[in-house]
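A.B. asks: I'll drop the sequence and a predicted model, then ask my questions.
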Amino acid sequence: MSRIIAGAAGGLRLQSVPGRDTRPTTDRVKESLFARLEAWGMLRDARVLDLFAGSGALGCEAASRGAASVTLVERHPGAVRVCRANARTVHGALGRDDVVAVRPGAVGGYLADPAAGPWDLVLADPPYPLPETELTAVLAPLAGRLREGGVVVVERSSRSPEPDWPAGLRRFEHRRHGETTMWFAETDVTSAPPPGAPDQDLRPRTHPL
């Protein structure tokens, strides 16, 4: 069982996905991630997309902390059932049933719909074995579908290389937490730094601390 750390649904227990080769985001990493997002003003009234949602824990955390809408995209039937159950739990705590939507199916198929988006925040927690070329293909459609000041967060193994950012996205920060590294990217308004270059900013320019 995981839990919602803070917000209107803080403390609620969420179902986990049994029998899948996943590594749910730990509470320590999740707390660090959402503390940064809240400091940047990224959550209140935001439109959030949670890709490779698993149990939907990240998206549900965003809903608890004030997101206006959250879309969970997950392809595995068992995980979809857990996402729906966790969405109902959050809706009960929030007193409304229109915040978290579950979209069954592959991430690529969902992003192929030109009507999907735009979003303020995209959370992507793909399986660690996902090849880097496939990750880049997932990230590519996001570049033109972020609202002004929007951010993409990619969670990867610390043993994996920096994502190969597609045209239109630039990394501005990353944070390592043991085995997990969080990569933060925004719309590329200049030129993207080469992989491995130092972070150019410590925050999105449109969301100052």
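C.D. replies: Done, it's in.

A.B. asks: every contact and neighbour count from this point should use C-alpha atoms.
C.D. replies: Noted.

A.B. asks: can you pull out the residues in contact with whichever strand in the chain runs longest?
C.D. replies: For the chain, the longest strand by residue count, based on DSSP state E, is strand 146-157. Strand 146-157 has contacts (C-alpha atoms under 8 Å, 6 or more residues apart in numbering) with 42, 117-126, 128, 179-187, 204-207.

A.B. asks: mind running it again at 6 Å?
C.D. replies: 118-125, 179-186, 206 (C-alpha atoms under 6 Å, 6 or more residues apart in numbering).

A.B. asks: can you tell me how far the residue positioned nearest the centre of the chain sits from Thr71?
C.D. replies: Geometric centre of the chain, nearest residue: Leu123, 1.1 Å, by C-alpha atoms, centre = their mean. From Leu123 over to Thr71 the distance is 10 Å, taken as C-alpha to C-alpha, to the nearest Å.

A.B. asks: now list whatever residues contact both of the two.
C.D. replies: Residues touching both Leu123 and Thr71 comprise Asp50, with contact defined as C-alpha under 6 Å, 6+ apart.

A.B. asks: show me which of the contacts of strand 146-157 are buried.
C.D. replies: 118-125, 180-186 (16 or more other C-alpha atoms under 10 Å).

A.B. asks: picking that back up, the residue nearest to the centre of the chain reaches Asp50, doesn't it?
C.D. replies: Yes - look at Leu123 against Asp50 with C-alpha atoms under 6 Å: they come within range, at 4.8 Å.

A.B. asks: picking up where we left off before, the residue nearest to the centre of the chain: what secondary structure?
C.D. replies: Counting by DSSP: H, G, I helix; E, B strand; the rest coil, the backbone at Leu123 sits in strand.

A.B. asks: what's the answer for Ala116, then?
C.D. replies: Ala116 - assigned by three-state DSSP - is coil.

A.B. asks: which non-adjacent residue is nearest it?
C.D. replies: Spatially, and ignoring its direct neighbours in sequence, Ala116 is nearest to Tyr110 (7.5 Å; C-alpha to C-alpha, 6 or more residues apart in numbering).

A.B. asks: take the one below as the second:
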Amino acid sequence: MRVIAGEARSIPLITPKGDDTRPTQDRIKETLFNMIQMEVPGAVFIDLYAGSGGIGIEALSRGARHAYFIDRGGEPIKCITANVHKCHFDEKSTIIKKDAAMALRSIHEKEVDIIFIDPPYEADLYEHTLRTLASLPYVSEYTTIICEASLEEDFSFAEGLGYEIKREKTYKNNKHVFLKKVANS
């Protein structure tokens, strides 16, 4: 796994040992960033359930102003810390080792531009995470929320939480679901 484009282009990243994390493949990561390329420069980015931190690091490499990396595992946090340092993004990064809901509540930004959510597929965390985000002041109708999920994952619950599905991009084994908070919800 490597950084695909930008300031840290081609720098190899380390990934946590074991099967607990599932780094986004380079080809899928490139497709994702091609879709959001205009939103990334200057953005505040949250990489939630960050694993190796590859998505947040890619955002920083492509001009994001700041990235928050959230994971509760010791091994992922070590990898994220090493990768951020290797890419010289220490000053633009905040690494939080906490449960997702607690970590999200500890962020005090006026607005967050992009939130990437990639929990373990079998953990059934999307609804809980989106419910938490719906209550936070830095998530607005301008915030892009991207969920990486299995092809079978059903996001029909999102409307009831005040979100609108804006786009869905499917790949061979998974998909990206793009959501926005409905104004005044």
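C.D. replies: All right, it came through fine. On a predicted model such as this, the values are computed, not experimentally measured, just so you know.

A.B. asks: sorry, back to before: residues contacting the residue nearest to the centre of the first structure?
C.D. replies: Leu123 of the first structure neighbours (C-alpha under 6 Å, 6+ apart): Asp50, Val153.

A.B. asks: and the top helix by length along the first structure, how far from the chain's centre?
C.D. replies: As assigned by DSSP state H, the longest helix anywhere in the first structure is helix 77-94. A distance of 17 Å separates the C-alpha centroid of helix 77-94 of the first structure from that of its chain, computed with C-alpha atoms, centre = their mean, to the nearest Å.

A.B. asks: the first structure: strands as residue ranges?
C.D. replies: Under DSSP E, the first structure gives strands at 2-3, 13-14, 47-51, 69-74, 100-104, 119-124, 146-157, 169-177, 180-187.

A.B. asks: ok, which of those strands comes nearest Leu94 of the first structure?
C.D. replies: Of all these, strand 100-104 sits nearest to Leu94 of the first structure, with 10.7 Å by C-alpha to C-alpha.

A.B. asks: rewinding a little: and the gap between the residue nearest to Ala116 of the first structure and Leu51 of the first structure?
C.D. replies: For Tyr110 of the first structure relative to Leu51 of the first structure (C-alpha to C-alpha), the value is 10 Å.

A.B. asks: between the two, which one's more packed in?
C.D. replies: Leu51 (27 against 16; other C-alpha atoms under 10 Å).

A.B. asks: which one in the second structure is aligned with the more buried one?
C.D. replies: Using TM-score structural alignment as the criterion, the counterpart of Leu51 of the first structure in the second structure is Leu48.

A.B. asks: returning to that earlier point: how about the longest strand of the first structure: buried residues?
C.D. replies: By neighbour count on 16+ other C-alpha under 10 Å, the buried set for strand 146-157 of the first structure is Leu146, Arg147, Gly150, Val151, Val152, Val153, Val154, Glu155, Arg156, Ser157.

A.B. asks: same list, those, but as TSV with distance to Ala57 of the first structure please.
C.D. replies: Shown next, in TSV, are the buried residues of strand 146-157 of the first structure (distance: C-alpha to C-alpha, whole Å):
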residue	distance to Ala57 of the first structure
Leu146	22
Arg147	23
Gly150	20
Val151	18
Val152	17
Val153	15
Val154	15
Glu155	14
Arg156	16
Ser157	18
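
A.B. asks: what's the farthest-apart pair in those residues?
C.D. replies: Arg147 and Ser157 (27.6 Å).

A.B. asks: gap between Leu60 of the second structure and His88 of the second structure?
C.D. replies: Separation of Leu60 of the second structure from His88 of the second structure (C-alpha to C-alpha): 10 Å.

A.B. asks: same question for Glu122 of the second structure.
C.D. replies: For Glu122 of the second structure, the distance to His88 of the second structure - C-alpha to C-alpha - is 33 Å.

A.B. asks: of these two, who's got more company?
C.D. replies: The neighbour comparison of Glu122 of the second structure against His88 (other C-alpha under 10 Å) goes to His88, with 15 against 9.

A.B. asks: quick one, what contacts Lys175 of the second structure?
C.D. replies: Here Lys175 of the second structure is in contact with Glu148, Ala149, Leu151, Lys169 (criterion: C-alpha under 6 Å, 6+ apart).

A.B. asks: the third one is in contact with Asn174, isn't it?
C.D. replies: Same thing as Leu151 of the second structure. Yes - between Leu151 of the second structure and Asn174 a contact is recorded at 4.8 Å, counting by C-alpha under 6 Å.

A.B. asks: can you count the residues close to the closest residue to Gln25 of the second structure other than its chain neighbours?
C.D. replies: The shortest distance from Gln25 of the second structure to any non-neighbouring residue, by C-alpha to C-alpha, 6+ apart, is to Met1 (7.4 Å). Counted by other C-alpha under 10 Å, the residues lying close to Met1 of the second structure total 15.
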